[in-house]
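[1] Provided below for reference: sequence and predicted model.
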Amino acid sequence: MAGVFVLFAVLLLCLCADVRAAVSTSPPNIIIMLMDDMGWGDLGILGQPEKETPQLDKMAAEGMLLTDFYTANPLCSPSRAALMTGRLPIRNGFYTTNDHARNGYTPQEIVGGIADSEVLISELLAQAGYRNKIIGKWHLGHRPQYLPLRHGFHEWFGAPNCHFGPYNNKDTPNIPVYNGSHMVGRYYEDFEISRSSGESNLTQLYVRSALDFIDRQAAAGRPFFLYWAPDATHGPLYASRGFLGSSRRGLYGDAVRELDDGVGRILGRLRERGLDTNTLVFFTSDNGAAMVSRTQGGSNGPFLCGKQTTFEGGMREPAVAWWPSRIQPGQISHQLGTVMDLFTTAAELAGAVPPSDRLYDGISLLPTLLNGTEVNRPVFYYRGNELMAVRYGLYKAHFWTWTNGEDERSKGIDFCRGEDVPGVTTVQQVNHTDSPLLFHLGRDPGERYSIKPKSSEYKQTMQKLKELVAVHRAGLVPGEPQFNICDSAVMNWAPPGCEKLGRCLKGPESKPYKCPWTH
């Protein structure tokens, strides 16, 4: 077994050496476009019948479509932390031990956030001479020590939390919007989002901010990293006036169409400034579409369930890579990839070397993007502190299954709306460790027909998968959990910059408590 892994490592080193020789000596610009709750099936090129993503479809036609690309967790904050660190949430601390297999994130009352001990890709790129900007949703902690300008970003326009609200600023403050290190207003007050019509100009502001950043970096002639993370497709949904009613899919479709248009404008600006041939742009999503949103949510295509679950619909994401002159147009890759690979890929492009004192879960995708190479590697599906499933090749084994509880479903909260599969989409946590549920995702992408445990196919496959899991567990050192403690006193009562605006609010006394994660 050890010999196989040594050979695998040598193969990767050789491939990466070939790739580095092909990459320009001028450091390439890097743009990561991370959507919010956008499903695999929301792109026209992936089968969405209304075909309302012409710019993304064009981007794929000019670059590479990755059909088997995954998030690291079926919820927003852990997924984003994994992207930024190249490490699973169980390693970087974005999980909870308050209960078994519970998804956690960073609402206003969370005390924790991204630890200083974690090294973010923004920090590595800053050290390599890049100018870095994040636009949109951060979600790695809202307290001052966790904000992006403390972690390698030079510029920021966006918010630390999701755009929930409006709140009364007494029990709960409205979420602040930052420009740089200081707030410039709050959602629903200075940055309007109509809860009746869904009208908001936020996506337009995020697009303009991206275009301005590109223009300034082009003029300065320096490499840049742009992390574009708009959140219009996360409920409550929003779109600007010019896009409201433009889709056959309702408000969610309006939001997708506006984001698609924004992608086209950003790629167009790169061409106008002559930066397209030296810029890698990677488009993906933080987790699957939210089935709980019913008609106000996206599509996960043929895959089972959605956001919050470790079924394919919760974790397989749309993914497109674009780099004219480097990535050959019209390619489709079935390479297993994850958001953590973006960390490793960006670091290699910049010539940055991550610290060697920790394990990383990402691999460089450059051999795939530039040479079309595909290598076998496992993908691990975590929900909170539990390894729920593993995929290798076309096989996926579930060690635990769970959607969400019957009490929530009775209230209309259903993460697998209309897709119940007996014995698979269980409403209680079911331990299958002794006899994992095994699926062949090529023959059965919907995870409906498990392979019989007595078959030779099952026995041979499970032997390999269990070996991979054993190796993974042997090297696993969980990080300090960041989602255990909550406190209303740490909400966004008085963010940096509130004094200048006269918008500071008085919060309650500190009363820490154990965060309740229901699913």
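    Looks like it came in fine. Residues are numbered from 1 along each chain as shown.
[2] rest of the way, CA atoms for contacts and neighbours
    OK.
[3] distance check, the closest residue to residue 218 other than its chain neighbours against residue 324.
    Counting by Cα to Cα, 6 or more residues apart in numbering, residue 218 lies nearest to residue 273, which is 6.6 Å off, once chain neighbours are set aside. Distance of residue 273 to residue 324, computed by Cα to Cα, to the nearest Å: 14 Å.
[4] take the one below as the second:
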Amino acid sequence: MRLSLALGFLLFTSVATAAPPNVVLIVSDDHAWTDYGFMRHPHVKTPHLDKLAAQSLAFTRGYVPTSLCCPSLASLVTGLYPHQHKVTSNDPPLPAGMKAAEFQKSQAFLDGRERMNKHLEAVPTLPKLLAENGYRCLQTGKWWQGDFKRGGFTHGMTKGVRHGDEGLDIGRKTMQPIYDFIGESTKEGKPFFVWYAPMMPHTPHNPPAELLKKYEGKGTPSEAKYWAMIEWFDQTCGELLNHLDEKKLTDNTIVVYLADNGWIQDPKGTLSVRSKRTPYDAGLRTPILLRWPGRVKPRVAEELAISLDIMPTLLNACDIVPPKDLPGVSLLDVAALKGRTTLFGECFTHNAVDLDVPAKSIRHRWVIDGHWKLIVPHVPADADGPGKPELYDLAADPEEKTDLAAGKPEQVKALTAKLDAWWNPGR
């Protein structure tokens, strides 16, 4: 039975004639929210994503709940906050005196990752629910939680090594596994879901020489490499979207785009600056694009959105009842979007302190209410964030340069109360 929700943007066809929509989820990796042509970056060229944005319901004030790859992707695939699914960090607790490279080769590391994998298996995932309703589901690219099957995918590339092992060939080396999967799905007459999460523009920043030449002299050498990586990633997105066109699948395929977390390239090196792993917008904010030709009207949306919205959005669009109590809303639900003024999020340690108790690994919580943003720390100040509450007016100060907390104690108090009502790790 078709869902009877009055979603506003959707124009459902009749049950007798409508085929289930295909779904393609594109996830870029370590990519700043400003670094696109359609976001008016002065140098970066992203013609294919610019075209997708023009065809989409485009949320320019989109966010992820946490600014680190593994927990961000776990939240995307479950629709839950890290403190709910318990995958809070990239890696298990690091034993005292052991270096990360050594730890990743140890049995303790494998045992820790297995516990993290089981946390994800304990909750419903988007591909699992789609597969239970007749979808063929393909994993490519970044995937941290063991073999692809453990996330509910029916097909995939990753066998279980940290980051994604063979899955990381996608985009950088080949797109063929996706094309083969789409062809097989079409031949079998089944709807498909593609998880395209290449490790791009993520390091190593080794773009093709012809792309790097376009950016040389426009920034430092490290910035030029990062910008060229973005255009390389954009080219792969164009190849994927063009394949849908060539196979006449575009009209019945929902395409969603976002980044897993942000990144500001250090002009002098290969690390990020005040972005990834931090509670600032440079690590948390991302455009969220939703294209469904004939069903979703393209527009630039000013409403707040978060990656947790993607699971209920896609399940509703595919006529699948979402799990109860998901914190996100459907991005196709006009009333829910108009009524939302607040987003919440949380940042944790890179290596978990405790794999089963998220509160022990918390570093910062943050809340956005309208254009106000409050960051509440749970650790002393360091390179990843502040040691005292910080308050920003994102409308006037999108780069979060001017902390207003000292002059607005009542605003800090009110937003802290909202954070505590959402999740208080001290309880």
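    Arrived safely. This one's a predicted model, so the numbers in the text were calculated from it and none came from an experiment.
[5] hmm, back to that, residue 273 and residue 324 of structure 1: which has the busier surroundings?
    Ranked by neighbour count (other Cα atoms under 10 Å), residue 273 of structure 1 and residue 324 place residue 324 first, with 18 against 13.
[6] so what's the residue nearest in space to the middle of structure 1 up against?
    Structure 1 has residue 286 as the residue nearest its centroid, 2.4 Å off, counting by Cα atoms, centre = their mean. Going by Cα atoms under 8 Å, 6 or more residues apart in numbering, residue 286 of structure 1 touches 34, 35, 36, 37, 38, 71, 74, 75, 76, 79, 80, 317.
[7] which position in structure 2 aligns with it?
    Under the alignment (TM-score structural alignment), residue 286 of structure 1 pairs with residue 260 of structure 2.
[8] picking up where we left off before, test my guess that the residue nearest to residue 218 of structure 1 contacts residue 217.
    No: the criterion here is Cα atoms under 8 Å, and residue 273 of structure 1 misses it with residue 217 at 9.9 Å.
[9] next, the alignment partner in structure 2 of residue 305 of structure 1: secondary structure please.
    Aligning on TM-score structural alignment places residue 305 of structure 1 opposite residue 274 in structure 2. Of the three states, residue 274 of structure 2 takes coil under DSSP: H, G, I helix; E, B strand; the rest coil.
[10] one step back: quick check: the residue nearest to the centre of structure 1 vs residue 460 of structure 1, distance?
    Distance, residue 286 of structure 1 to residue 460 of structure 1, by Cα to Cα: 33 Å.
[11] for the counterpart of residue 395 of structure 2 in structure 1, which non-adjacent residue is closest in space?
    The alignment partner of residue 395 of structure 2 in structure 1, by TM-score structural alignment, is residue 442. Distance criterion Cα to Cα, 6+ apart; nearest residue to residue 442 of structure 1, sequence neighbours excluded, is residue 394 at 6.0 Å.
[12] alignment lookup: residue 176 of structure 2 to structure 1.
    Under the alignment (TM-score structural alignment), residue 176 of structure 2 pairs with residue 208 in structure 1.
[13] burial count for that match?
    Residue 208 of structure 1, neighbours per other Cα under 10 Å, totals 15.
[14] check which helices and strands the helix or strand hosting it is in contact with.
    Assigned by DSSP states H and E, residue 208 of structure 1 belongs to helix 202-220. Applying 3 or more Cα pairs under 8 Å, 6 or more residues apart in numbering; DSSP states H and E, one finds that helix 202-220 of structure 1 contacts strand 131-137, strand 155-159, strand 224-229, helix 250-272.
[15] which one of these lies closest to residue 367 of structure 1?
    Nearest of these to residue 367 of structure 1, taken as Cα to Cα: strand 224-229 at 20.8 Å.
[16] quick one: that closest one aligns where in structure 2?
    With TM-score structural alignment applied, strand 224-229 of structure 1 matches the range 192-197 in structure 2.
[17] hey, where'd the strands end up in the stretch 51-200 of structure 1?
    Here the stretch 51-200 of structure 1 has its strands, by DSSP state E, counting those that start in this stretch, at 64-66, 69-70, 131-137, 155-159, 176-179, 182-186.
[18] buried deepest among those strands, which one?
    Neighbour counts (mean count of other Cα atoms under 10 Å) averaged over each of those peak at strand 69-70, with a mean of 28.
[19] against residue 200 of structure 2, how distant is residue 257 of structure 2?
    Distance from residue 257 of structure 2 to residue 200 of structure 2, by Cα to Cα: 13 Å.
[20] what touches both of these two?
    What both residue 257 of structure 2 and residue 200 touch, as defined by Cα under 8 Å, 6+ apart, is the set residue 28.
[21] which one of the two is surrounded by more residues?
    More crowded of residue 257 of structure 2 and residue 200, by other Cα under 10 Å: residue 200, with 29 against 25.
[22] quick one: that one and residue 230 touch, right?
    Yes: the pair residue 200 of structure 2 / residue 230 is scored as a contact, 7.1 Å apart, by Cα under 8 Å.
[23] contacts for stretch 42-62 of structure 1?
    Residues from elsewhere that reach stretch 42-62 of structure 1 (Cα under 8 Å, 6+ apart): 40-41, 247-248, 253, 256-257, 260-261, 263-264, 298-301, 318, 320-322, 324, 328-331.
[24] now with 7 Å?
    41, 257, 260, 261, 263, 264, 298, 299, 320, 322, 329, 330 (Cα atoms under 7 Å, 6 or more residues apart in numbering).
[25] one more: stretch 342-360 of structure 1?
    27-28, 83-87, 121, 124-125, 128, 362-366.
[26] list the buried residues of that stretch.
    342, 343, 344, 345, 346, 347, 348, 349, 350, 352, 354, 360 (16 or more other Cα atoms under 10 Å).
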